Each structure stands twice: as structure tokens, then as C-alpha cells.
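Q: I'd like to go over a predicted model; first the sequence, then the structure.
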Amino acid sequence: MATMFHHLSVDYRFENKIAVITLQRPQVRNALNAQLIQELTEVFTQLSVDEQLHGVILTGEGKAFCAGADINMMQEAISYTAAQNVEDALRLSDMLHAINTFPCPVIARVNGDTLGGGIGLIAVCDIVIAADNARMAFSEVKLGIAPAVISPYVLRKIGENMARVLFVTGERFSAARAHEIGLVHAVVPLEHLDDAVSRAVNELISGGPQAIRACKALALQVGQMNTENSRRYTAETIAHLRTSPEGQEGLRAFLEKRPPHFTVSSHGSKEK
């Protein structure tokens, strides 16, 4: 990737099948400022065209995952007009949308505390694995504001019932509680975090890359369709996959009791 980023890094692993995006503002606990928000939007937009990717890992450098909004950004917002505040919020919304709709799965490696907008980041990830020492909070209410922009994504994870408690109190809660309410999928000791992430990655890279993307699209879209649209969409999806080179290889491998050999051509099509 040719683009140079100041507040994040991009690394490729597992034969370039996985990209690792690391927030690199440890001195402010990886807090979100305007530049980091822009860089996250750009990096996920750029990576979205990489057909070889089976997934992306999003994590933070240092002891925190993301402490929410940067203090300097909050200070600037005090002097913004209503229109400027809308534009500022829309940029955050665009970043969350870029991650939420990213074609293949995004794994949040939650290495520490996650507050406010940081919870928005994990809410738009597909697989969330957290260290057991991580603490979380929708801390906006303590500042006289609300978790407005992140709320659509958070509500899909934790539901109205838990949001009505956690949004209004701003109370801190543990990774274990985050797991109980559906915000986090797995909680492990910090020293086992990389092992847990690696297990999730190994599951991803054992699947067909186009099938993985189709599965994510199903999870995102089918629940919002009416009966007829979902009937047509799901039938067309499975028909396309069954007749694709990737699907043909996967089905043959299953019948022949051997591992499938999924590859990606230079044009993104699947070949045996």
C-alpha cells in the first residue's frame, strides 16, 4: 500500500491473506482525532479492493485499544457551529460505515480499555476478541453529550434493553460483561490474546475468500429484507457460489475427502 499514514500502520500476514491495522497513538491511548478518523476511512476504502484478503485485524498499540475522542478534538468542537458539528459527526459516521461494510471480516483485537467512540469501532467489527483486563464505557454522558453516531451499530449488537442502561449511566463495565451483552465474542487473558486471534484467523483462511464475503453480506443484509427479496437474494447467492470455480473446488474437495485449494487470480476470480 503506497499511502503513508501517520496515526496507524498496516502490516500483511498469512501470505498476504490478512491485513493488520494498528492504531498508533499510544501516548493518548489511541484516541480518535480528525486525522485518525480520516486515515481509518482511507485505509479500509483502499483495502476493500484487495481480493486476496480473507480478513483484517484492527488493534491498538500500547495498553489501550481506543479511548474515544481526543481531548484536543473535543476542545475544538466547543467552538464549532451546529453545521460544523454535523460535518464533524458525519466524518465519524463515514468511517464506521467503511468498516461495517468492508467486504471481508474485520477482527477487533481489543488489547485494553475501550471508551466512547472506541466502542463504536468494535461494534462495526465482525469478530471481537478482548483481553480480560479491558474496561469499557459509553462515557459520553459524563461529558454532557451522547453516543449518537455509534448508536446504530451498538444497538444492533447489544439491543435496546442494555443500551438504555449503559448509555444513560456511562458506567464502566468489564470485558466479561461486554461478552454477556453481545458486544464482545470472546474474552481471554491478555497473554493469550494473540493465540485467540490467531485461531480466529486460521478459521478464516481455511474458507473460500469469496464465500467468506458472501457470508458477511448475508449477515448484514438478509435480516433487513422482506420475504420475497430475501427469497430471491439467498437463492441467487447460493446458485452463484455453487457454480463458481471456488464453490466447485470446495464441493469436490468435500466429496473427495481432501482439503480444498482456494486461490485468487490476478483479476480476483477464483481458480483451482
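A: Happy to help now that I have it. Residues are numbered from 1 along each chain as shown.
Q: going forward, measure contacts and count neighbours with C-alpha atoms only.
A: OK.
Q: show me which residues of the helix or strand containing Gln35 are buried.
A: Gln35 is part of helix 34-47, with elements assigned from DSSP states H and E. By neighbour count with 16 or more other C-alpha atoms under 10 Å, helix 34-47 contains the buried residues Leu36, Ile37, Gln38, Glu39, Leu40, Thr41, Glu42, Val43, Phe44, Thr45, Leu47.
Q: now stretch 190-199: buried residues?
A: Buried residues in stretch 190-199, defined by neighbour count with 16+ other C-alpha under 10 Å: Leu190, Leu193, Asp194, Ala196, Val197.
Q: check it against this one:
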Amino acid sequence: MSEQNGAVNLTIENGIGTIEFYHPKGNSLPGAVLRKLAETITSTGENNDIRVVVIKSRGEGAFCAGASFDELIAIEDYPAGKKFFMGFALVLNAMRTCSKLIIVRVHGKTVGGGVGIAAAGDYTFAKKDASIKLSELALGIGPFVVGPAVERKIGKSAFSALSIDAANWYNSKWALDNGLFNKVFDETEELDQAVLELANQLSKSSPEAMRDLKAVLWKGSEDWDLLLEQRAEISGRLVLSDFTKDFIKKFKTKS
């Protein structure tokens, strides 16, 4: 995968597996990046040299701009639509089933699938300017695939607010108060220090105890393989609508 098309890299140091994803367009998530990210997360769960996982994105701008509009507008049939949204399902299920605890570092604004990644983290740190938005309904799709992860973390009421108010950003304090973020920091240096401190702490903890804790934390999500596939089918159908195609064309013309 060339860097122009995005990248996913894994580094391992002192029992900490750090996964960094990147795309030149705001760390957006095209299908190839999604599948590589899912594969990499799964591999960390199978690697005995890794005790804890950190997921982050590159740069100082957006943490994640969500789905790739270039790929969305290129989808021409239902199988292609389902396949694209299954990429998000694969990432969330990889995070859910990974035997290692996962820390997510959110350094900037995040949209759609990026909110799903933040929600699927077992512990999520963020920077103060890390506002969030579930913009899918505005596109004519709806946050169907990421919905179970976000609702699990923040509850139905807050998830409803984010889902319905799809045009507006919600700030990091809202995300913190509603449980999406566990801690928020003013400066990048403070954020990185907190991530490192918790990762180091967990790297020295009992792998068996952390594995069993993860299973307890995710109890009730055992049906997600089927559930998220069903949600991908909904999104794969809706993305073909004239409403969605017209919205994306207008958005790309403005940007």
C-alpha cells in the first residue's frame, strides 16, 4: 500500500504494540486501509510479544475524517456498497475480539468511522480540540455500522443525539461527560505522556487477567459478527441513493 493511498504501520516496543493509520485526506478510511487496519489489530492479539495495543493516527490535523468520499461516490452496486461498509465492521470486530486491551489516542477532530474506533477502544484518551461528529445521516446513510460500538460506550440517548444532529460537532467535554473519552488533555505532550504511562502500566500487568477483563467488558457483544454485517447491508443499500450521490458531489465541489 503506497502512502498516497494510505498506510497502516505496527511498531512493537517494551510489550506495547502501536498501530498508526494514515491517509493524506484527513486520515480518512478507504477500504484498503480499513482491511489492513483490521488485519493488523487481529495480528496483535496473536502476538505474544505484545501485552497492550495503542491505536493512533498520524499528523496534527484530524484524527479521522471517516469514510473515503472518493470511494463512496464510486460505489455502483449493492455488493460493492456492502463490501465497503464491511471494512468498518471488520475493524470494530477486530478491536472487540482482540485479546489485548486497546488504548485509542484521539488527537484531533473525528467523524463517523473514527468515532467508532474511539468508542471501541477499551480506554480512550483525547486532546481538548478533538470534537466529534456522526455525519452519516446528513449523507443519507446513517451511522449503522458504528452504532453498536458508540451506543455501547455512551448509551442510547447520547447516541441518538449524535446520530440525529448529524450536521454539528460535539466538543471533547461532551464526549468526556458521556463516556466516549476517558480523559482529555490540553496539550499533545500531556496526551502522549498519559498514553505512554497507561500503556507501560498495562504492559507489566498479567496477560491472563487483562484477557479475562476484556471478555467481561465486552460481554453482550457476541452477536456482532452477524449484527455488523446486517448493518453494513443497510448502509450498502442506502449509499446507492440519489440523495447520497448528490450530497457527496456537492460536498466535493465545495471542498
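A: Perfect, thanks for sending it. Because the structure is predicted, anything quoted here is derived from the model rather than measured.
Q: follow-up on the earlier one: what is the nearest of the buried residues of stretch 190-199 of the first structure to Ala130 of the first structure?
A: Within those, proximity to Ala130 of the first structure (C-alpha to C-alpha) peaks at Leu193, which comes in at 7.2 Å.
Q: the closest one in helix, strand or coil?
A: Secondary structure for Leu193 of the first structure, judged by DSSP: H, G, I helix; E, B strand; the rest coil, is helix.
Q: all helices for the second structure, in order.
A: Ranges of helices in the second structure, per DSSP state H, are 31-46, 69-74, 78-97, 113-120, 136-139, 147-154, 156-164, 172-177, 188-203, 207-217, 224-238, 242-254.
Q: contacts only, for the aligned partner of Gln210 of the first structure in the second structure.
A: By TM-score structural alignment, Gln210 of the first structure lines up with Glu208 in the second structure. By C-alpha atoms under 8 Å, 6 or more residues apart in numbering, Glu208 of the second structure lies in contact with nothing.
Q: how much space between Glu208 of the second structure and Ile50 of the second structure?
A: Taking C-alpha to C-alpha, to the nearest Å as the measure, Glu208 of the second structure falls 13 Å from Ile50 of the second structure.
Q: do Ser203 of the second structure as well
A: The spacing between Ser203 of the second structure and Ile50 of the second structure, counted by C-alpha to C-alpha, is 8 Å.
Q: what is in contact with those two at once?
A: Listed contacts common to Ser203 of the second structure and Ile50 are Gly15, Ile16; contacts here mean C-alpha under 8 Å, 6+ apart.
Q: count of neighbours near the residue nearest to Val154 of the first structure when sequence neighbours are not counted?
A: In space, and not counting its chain neighbours, Val154 of the first structure is closest to Ala123: 5.4 Å by C-alpha to C-alpha, 6 or more residues apart in numbering. By the criterion of other C-alpha atoms under 10 Å, Ala123 of the first structure has 27 neighbours.
Q: corresponding residue for Ala123 of the first structure in the second structure?
A: Checking TM-score structural alignment: Ala123 of the first structure goes with Ala119.
Q: do the same with Gln52 of the first structure
A: Applying TM-score structural alignment, one finds that Gln52 of the first structure aligns to Asp49 in the second structure.
Q: check contacts around the residue nearest to that match when sequence neighbours are not counted.
A: Nearest non-adjacent residue to Asp49 of the second structure, counting by C-alpha to C-alpha, 6+ apart: Gly15, 5.7 Å away. Gly15 of the second structure sits next to Asp49, Ile50, Arg51, Val52, Ser203 when contact means C-alpha under 8 Å, 6+ apart.
Q: cutoff 10 Å now
A: Each residue near Gly15 of the second structure by C-alpha atoms under 10 Å, 6 or more residues apart in numbering is listed here: Asn47, Asn48, Asp49, Ile50, Arg51, Val52, Val53, Ala199, Asn200, Leu202, Ser203, Lys204.
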